[in-house]
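Visitor: Predicted structure and sequence below. I'll ask about it afterward.
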Amino acid sequence: MNGVGPESYGITEYLLIFITYLGLAFIATFFNVCVIYTTKIRFEGGNATFWESINFARSKIGLIFAWSVIAATVGLILRLIDNMAERAGESGRIVLNILTSVLGMMWSIITIFVVPAMVYHNLGPMDAIKKSVETLKRTWGESLIRYFGLGLIQFLFFLLGIIATFILFFVLAGLGPIGIIITVVIALLYFLGVILVFNVANTVFNTALYVYADTGKIPEGYSRETLQNAFKPKG
């Protein structure tokens, strides 16, 4: 394994990639369960504390790990296709890149309600995937378009952050290395904050969608129009 390109990847490298994906998926799912549980309690008129949400997620640790394994496996498969694309010819690279994008998008859509299904119905990963797909089909049909309103707003915040970072860099340039460090720290905190806030907002909104799709009830704080317009059938 002397090379650094994808063609030099062996079992060890892919195992490390899988473990990394597994760890990231586990952490993300654990805290998504916390957010969804908190949201569920709020929708039901309660007020879950931070530690109650943590303890609930801990009680679902087996389900979280099982789902993380599946998510990491899918991520690894997509990574393998990416590596194949890098070794393929020009036309093959285009086809495989398109395939990766399509598969990734399809996976994101069919699993959108997996974690809410785990929280609300205590389902295992495979049953949660089936529940997610059934919920989508029952409510909006098989041909769906998701409106990524939050994604657009998040992009605008990132754009503003990039502009502000450049401005701050030039303003603090006179301080030398200290100015660079200050700029980097502020930028990192800002972008991490944006990612955290919008991830939570997206999780809460998806939970509201799940409640509406699964029960037909409108969660407190949402309108029927907002939830119905989240997905629209293709014309």
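Guide: Structure's in. What do you need?
Visitor: from here on, contacts and neighbour counts on C-alpha atoms
Guide: OK.
Visitor: any chance you could map the strands in the protein?
Guide: 144-146, 231-233 (DSSP state E).
Visitor: any chance of those in a markdown table, plus mean neighbour count and distance to Ile180?
Guide: Listed next are the strands of the chain as a markdown table, based on neighbours: other CA atoms under 10 Å; distance: least, CA to CA, whole Å:
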| stretch | mean neighbour count | distance to Ile180 |
| --- | --- | --- |
| strand 144-146 | 14 | 40 |
| strand 231-233 | 15 | 44 |
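Visitor: Could you point out which of these sits nearest Tyr222?
Guide: Ranking those by distance to Tyr222, with CA to CA as the measure, places strand 231-233 first at 15.0 Å.
Visitor: That closest one: how far from the chain's middle?
Guide: 20 Å (CA atoms, centre = their mean, to the nearest Å).
Visitor: Out of the strands of the chain, flag the one nearest Ile110.
Guide: Comparing the strands of the chain under CA to CA, the one sitting nearest is strand 144-146, at 10.5 Å.
Visitor: Same list (the strands of the chain) but as CSV, adding distance to Glu52.
Guide: Output for the strands of the chain, formatted as CSV (distance: least, CA to CA, whole Å):
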stretch, distance to Glu52
strand 144-146, 32
strand 231-233, 32
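Visitor: Comparison target below:
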Amino acid sequence: MMERFNRAVALGGACWRVLMLDKEMLLFPILSVLALGGVLGLVFTPAYMYGTLQQFAETLQESGDPYTNPSFVALMFLLYFLGYFVVTFFNAGLLTCAMIRMSGEDPTVMDGLRAAARMLPQIFAWALFAASVGMILNFISSRSKGLGRIFAGLMGAAWSVAVYFAVPALVVEGVGPVRAVRQSVGMIRKTWGEALVANAGLTILHLAAVYLTIPFVFFLVKDWEQDPVRSMVIAALLVVWIAFTGLIVSTLNAILKAALYIYAYEGRVPENFDSHIMRNAFSED
């Protein structure tokens, strides 16, 4: 297990080197957040201005069980769909740029956006499929208690693992959602150790960055009344720090997916990756 962890660390270092060659890849998660915010604003702003949103919230409060309200179910599905569609679109662009770099070429942000635009039918189908599964899992979780809730959580975790390579499959092969899940499961079987350990390592890295802010939070609480302006500046810097580290981790994770998928699908060692590391990543130990 220690050897597998060391290989995962080496993969993470290689992903960092790729990112340093094309720092503009960091723009894709930013564009994703901005686009999602814009889309949700277009959905909710008119409803809020005309009072429809408030009436809808009151109706849900009176009903007790929101899933008995067809409007709630439709709204939830719309939000799931929009979220998956926007995030998948920009992830596809990011993965395209990573794969171009790993082929020895120099990508641009427009290369990624154009590639994602060409895949709109596949992205649309994937968003519908993923939103449906997400709604079902959320419904099961809301109806479960005790061990049932734990089982529902395990189902959600298993789904997250199963679709780890789904978007790379969309990018490389342009397949439909069911085929993408099958391809993803096949890749996970080959790379389960490195993919999951490296992904967990990146998640832990982000959590560590968040935990580093805890002493500053205590300082803010104590200092707020004495110097609120300084406290607000520090609070803003902490938010920027957490967002920036999350941005880097999500981009590194996309690069990792691209590298493992390229090697598993094409049998080619990605540019800037060590052939020994990649071969060992697919070993049985």
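Guide: Arrived safely, thanks for sending. Values in this document were obtained by computation on a predicted structure and should not be read as measured data.
Visitor: Report the contact partners of Ile195 of structure 1.
Guide: Gln154 (CA atoms under 8 Å, 6 or more residues apart in numbering).
Visitor: what about 10 Å?
Guide: Contacts of Ile195 of structure 1 were listed using CA atoms under 10 Å, 6 or more residues apart in numbering, and they are 154, 157-158, 189, 201.
Visitor: What distance do you get for it to Met106 of structure 1?
Guide: Using CA to CA, to the nearest Å, we find Ile195 of structure 1 at a distance of 23 Å from Met106 of structure 1.
Visitor: same question, Ser68 of structure 1
Guide: For Ser68 of structure 1, the distance to Met106 of structure 1 - CA to CA - is 18 Å.
Visitor: So those two - more neighbours on which side?
Guide: Under the neighbour definition other CA atoms under 10 Å, Ser68 of structure 1 and Met106 were set side by side, and Ser68 has more, 23 against 12.
Visitor: May I see the buried residues of the helix ranked longest in structure 1?
Guide: Criterion DSSP state H: the longest helix present in structure 1 is helix 177-215. Neighbour counts using 16 or more other CA atoms under 10 Å place 179-180, 183, 187, 190, 194, 199-200, 202-214 of helix 177-215 of structure 1 among the buried residues.
Visitor: do stretch 5-20 of structure 1 as well
Guide: Neighbour-count burial for stretch 5-20 of structure 1 flags 6, 17-19 (criterion: 16+ other CA under 10 Å).
Visitor: what's that stretch in contact with?
Guide: For stretch 5-20 of structure 1, contacts defined as CA under 10 Å, 6+ apart pick out 1-3, 21-26, 69, 71-77, 79-80, 82-87.
Visitor: How about the contacts made by the residue most central in space within structure 1?
Guide: Closest to where the C-alpha atoms of structure 1 average out (CA atoms, centre = their mean) is Asn199, at 7.3 Å. With contacts defined as CA under 10 Å, 6+ apart, Asn199 of structure 1 is in contact with 28, 32, 35, 150-151, 154, 193, 205.
Visitor: nearest to Val95 of structure 1, of those?
Guide: Val95 of structure 1 has its nearest neighbour among those in Gly151, at 26.3 Å by CA to CA.
Visitor: Quick check, that closest one in contact with Val194.
Guide: No: if you go by CA atoms under 10 Å, Gly151 of structure 1 and Val194 don't touch, sitting 11.2 Å apart.
Visitor: what's the overlap in contacts for the two?
Guide: Between them, Gly151 of structure 1 and Val194 share these contacting residues under CA under 10 Å, 6+ apart: Phe157.
Visitor: circling back: in helices, which of the buried residues of stretch 5-20 of structure 1 fall?
Guide: Within those, residues falling in helices by DSSP H are 17-19.
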